[in-house]
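Chemist: sequence first, then the predicted structure:
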Amino acid sequence: MILGSSFNMLVVPYLLLYLHAEFGFRGAILVTGGVCLNQIPASMVFHPVKWHSKKPHHCATVQERDCKTDHLRAVLEAFISNLSLLKFTRVVVISLPFAVYFTGVVFTSSYIPFVMQSTGYTLEDSAYCLTIMGIFHIMATLIHPCLSFAFRGSHFPIMAVGYGSLPVALVGFIHGTNIHVKAASMAFFGMSMSFVGVSIGPVIAETFDASMVLRVLSINGIFDTTAFLIIGPLTGSSLTF
């Protein structure tokens, strides 16, 4: 996670493949957990131990302690204020499709190895498809600024292409008759993911204002969570390739 989603798409499939073959399922889980724990010392590179070792300041009076709740109050007030954005149609129009996109991408990517194996493909085949998806995700992310310049700085067309390409790529993957067709579909899928994911922030800034990006993204988080809880169980019971 520290190195980014594109790097994970390239490395994690082969890492999990090796761990599963070498140590079995339980051993792979334990090793993966240990790798995740390494994020703690890795974070020290960016947050020095000396900074975290500062002597804490203890409040001496009740009045001082009460002041510490101002931070929590500010967060709650900001959250309540952000909820008022739900009355704006444009916020809902932006947040709802992105929530469905986010949930669909997460579950589709997670189920690919299991579903491919259930239809006769090997774990190496699924790792190959996910790797191709990661490579094209990186490529699309790198060329994204150039595409925005081609549209005079607008990110709306790029996001629209991404939304339109995702189902096309998924249909191609579902009906692909061999590993090469499925890999090509995953390459298209990875590019579409990048077009939508990278465009969401700039689209919010174009629609409203740069200062509104975080507020709208907080509302988008509510939509993401709701879609995750609703679509997740349905995806698990019905997604077949």
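Modeler: Okay, I see it. In this text the structure is predicted, and so the values were computed from the model without any measurement.

Chemist: from here on, contacts and neighbour counts on C-alpha atoms
Modeler: Noted.

Chemist: once you drop chain neighbours, what's closest to residue 235?
Modeler: Leaving out its chain neighbours, the residue that sits closest to residue 235 by CA to CA, 6 or more residues apart in numbering is residue 107, at 7.2 Å.

Chemist: how about residue 110, secondary structure?
Modeler: With DSSP: H, G, I helix; E, B strand; the rest coil as the basis, residue 110 sits in helix.

Chemist: what is the neighbour count of it?
Modeler: Using other CA atoms under 10 Å, residue 110 has 12 other residues around it.

Chemist: what distance do you get for it to residue 232?
Modeler: 11 Å (CA to CA, to the nearest Å).

Chemist: which residues touch residue 212?
Modeler: 204, 205 (CA atoms under 8 Å, 6 or more residues apart in numbering).

Chemist: repeat the analysis, applying 10 Å as the threshold.
Modeler: By CA atoms under 10 Å, 6 or more residues apart in numbering, the contact set of residue 212 is 82, 201, 204, 205, 206.

Chemist: same check on residue 195?
Modeler: Here residue 195 is in contact with 137, 140-141, 143-144, 147, 155-163, 165-166, 189 (criterion: CA under 10 Å, 6+ apart).

Chemist: any idea how far it lies from residue 91?
Modeler: 19 Å.

Chemist: ditto for residue 66
Modeler: 36 Å.

Chemist: higher neighbour count, those two?
Modeler: residue 91 (19 against 10).

Chemist: that one is in contact with residue 216, isn't it?
Modeler: Yes - applying CA atoms under 10 Å, one finds residue 91 in contact with residue 216, separated by 6.7 Å.

Chemist: longest helix in the protein, please.
Modeler: What stands out as the longest helix in the chain, according to DSSP state H, is helix 5-37.

Chemist: and the comparison structure, right after this:
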Amino acid sequence: MTELHDGGSKVIFPSSASVDKIVKVENMSKSVELPHDINDNEKCRDAGLNSDGDGEMRPPDGGWGWLVALGTFIISLLIPMIMPCFGVLFSHYLIEEGATSTTTAWIFSVQCFIWNIMALVTRPLIGELGWRKVGILSSVLTSIAFVISAFSPCPEFLFFSISLLSGIGAGIAVSLCFIILPLYFDRKRGVANSIMMAGICMGQIVGPPVARFLQDEYGFKGATLIIGALILNSCVGACFFHPVEWHLKKTRREAVSLPQEDEALLCEQNAKRNSAASNSQISCNESKGDQDLMPFAMLKKQRGGLHSAEASSISRNSSSLCISTIDIAGVGTIPVSELIEEPYPYVQDSNRSSSFCISKTFLRIVRGTAKDLTILRSPRVCILALNGTCFLNGYFNFMMIVPFAMQAAGRSLEDSAWCISISSICNLLLRVVVSSLSDFPRFNKRACYVSGFVVTSLTMFTFPLLVELRWQILTMAGFGCGIGATMGLYTITMIDVMGLDSLAPVFGATSFAVAFGFLCFGPMIGFIRDLTRSYAISMWAMGGTVLCSALSWFLMPAATRYDQRRADKQHQQPEKTNSKI
């Protein structure tokens, strides 16, 4: 063992036979041990870990973030298009097989239910597998779902292929895009969000005509196989999803001049803290040093290993050591927070069975999911969840039922495909414009968000009353504008109301409510259609659910005041406890 003293701090290295050195990096009041070669006065290259306290790690707000935005664009272009393509792609097949409107609605609604419920488990899955693995696996699963749907023996088989498999894969992939993109941007978040929204809308524009063309040329089986092959290309987009910790940028804090008395008091506090840290330094013997190498050995075996550079030296000018030459690509997909909370989850018992490890992983995912659901205790989140539930259920069910309603009125599938595409073009324009405008402080995001609810509901009430195709197209254009005004600010409104740190649990909890909404509203719409034999009444019912989203938003000021009072009470309780002590 070799002991080196640096400014009162003792650093212990293993014997000379060991190539890797262990350096303790203090971050967020906890120690993380990583193999490291120390180089004098070099900056830390490991993302998220700082060697000095004079800076702050912030999102890149560009750089690799634009490639992440490109990845979300590719996934959003290919996967969400299966929603508007459902009616065009499967309507002929379901009608020829004699499927009822209730069966069709159940297939679509169960898919939407599973699609949205997967958003709740996306964050725990990311913590276990990493961003890219989750994105690639979910994309492959969605592609497989459409490939096997081409060989569907009966309409009920679509419950397995489309509802279950594509619901799981597409739900995770799309949720991944909504969660990762805001982490890479701060000032340019609106512009980056508009790129992802452009992908969603372009998929809706191109998807229905392409599906119709493929059906005319290759039939139901050939068209479904080709759509499955196209979806497989979303794996390319998932490859850009690096952990944001790899690309954080350090911004220097501005020096603040303090009065002489305050400066002396601050120096005294720092001296006490450094003295306490020096006294708590743990000295290791040789056997303990060999045990200290076990965590990294296990981590290297599981994550692919870390590679350090060659010669190194210790800075004697400062007691803080930094990671200088770690190969970032070797770190895999381990976020810094994951290393801090549970650095080496498999160190205690290296002989655990694989089934036991899988069960522990599953339990961690379940615990993380349950923890995210507790955010529903906030009435603000409940209102956001109600908005999303009523709006998205009405929106997607309306898009699904339009081809059936137009065919019943004597229109062709080509007419319905063009109506959906026109609405998607207007949807695209409004999403891009609204998302970009959200970066400006004077832009009223909440007013625009609520106005989208109102416009969407009015067009849904109007569409069944129209007969001429041109007026139907014009109404669908207004429908697309309303959708774009709301969906362009969907996650931005969540961040505006609850903050960026709460985006993942808020998005998951909202999607959880939306999922159960699809399970209830979808079959109800099909039941209304079978009972009344009228698509108009079904569309009016969907317009009413969207209007409820606008009305519920007026409860947000009261919910904000309630959360503020509850937060004030929680802050007052520790103060009372400290005063008693």
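Modeler: On my side now, so go ahead. The structure displayed is predicted, hence computed values, not measured ones.

Chemist: re earlier: can you give me the neighbour number for the residue nearest to residue 235 of structure 1?
Modeler: Neighbours of residue 107 of structure 1 (other CA under 10 Å): 17.

Chemist: also residue 288 of structure 2?
Modeler: By other CA under 10 Å, neighbour count at residue 288 of structure 2 equals 11.

Chemist: over to residue 122 of structure 1?
Modeler: 14.

Chemist: alignment lookup: it to structure 2.
Modeler: Taking TM-score structural alignment, residue 122 of structure 1 has residue 412 as its aligned residue in structure 2.

Chemist: residues contacting its match?
Modeler: Here residue 412 of structure 2 is in contact with 403, 404, 406 (CA under 10 Å, 6+ apart).

Chemist: in structure 1, what stretch matches stretch 460-475 of structure 2?
Modeler: With TM-score structural alignment as the criterion, stretch 460-475 of structure 2 aligns to 170-185.

Chemist: residues of the matching stretch that come out buried?
Modeler: 170, 172, 173, 176, 179, 181, 182, 183, 184, 185 (16 or more other CA atoms under 10 Å).

Chemist: report the two of the residues you listed separated the most.
Modeler: 170 and 179 (14.0 Å; CA to CA).

Chemist: tell me which helix or strand the spatially most central residue of structure 2 sits in.
Modeler: Centroid check for structure 2 by CA atoms, centre = their mean gives residue 179 as the closest residue, at 2.3 Å. Using DSSP states H and E, residue 179 of structure 2 sits within helix 167-180.

Chemist: read off where that helix ends up in structure 1.
Modeler: Counting by TM-score structural alignment, helix 167-180 of structure 2 pairs with no residue of structure 1.

Chemist: likewise for stretch 548-568 of structure 2?
Modeler: Counting by TM-score structural alignment, stretch 548-568 of structure 2 has no counterpart in structure 1.

Chemist: which residues does that stretch contact?
Modeler: Contacts for stretch 548-568 of structure 2 (CA under 10 Å, 6+ apart): 377-392, 446, 449-454, 457, 497-498, 569-572.

Chemist: recalculate using a threshold of 7 Å.
Modeler: 378, 379, 380, 383, 386, 387, 390, 391, 450, 453, 454 (CA atoms under 7 Å, 6 or more residues apart in numbering).

Chemist: which of these count as buried?
Modeler: 379, 380, 383, 386, 387, 390, 391, 450, 453, 454.

Chemist: ok, those vs residue 225 of structure 2, which is closest?
Modeler: Nearest to residue 225 of structure 2 among these: residue 391, at 31.6 Å, using CA to CA.

Chemist: give the contact list for residue 364 of structure 2.
Modeler: Contacts of residue 364 of structure 2 (CA under 7 Å, 6+ apart): none.

Chemist: give me the buried positions along the helix or strand hosting it.
Modeler: Following DSSP H and E, one finds residue 364 of structure 2 within helix 354-373. For helix 354-373 of structure 2, burial by neighbour count (16+ other CA under 10 Å) applies to 361, 364, 365, 366, 368, 369, 372, 373.

Chemist: please apply the same query to stretch 397-408 of structure 2.
Modeler: 397, 398, 399, 400, 401, 402, 403, 404, 405, 406.

Chemist: pretty sure the fourth one sits against residue 85.
Modeler: No - the pair formed by residue 400 of structure 2 and residue 85 falls short of the contact definition of CA atoms under 7 Å, at 8.3 Å.

Chemist: which position in structure 1 aligns with residue 446 of structure 2?
Modeler: Taking TM-score structural alignment, residue 446 of structure 2 has residue 156 as its aligned residue in structure 1.
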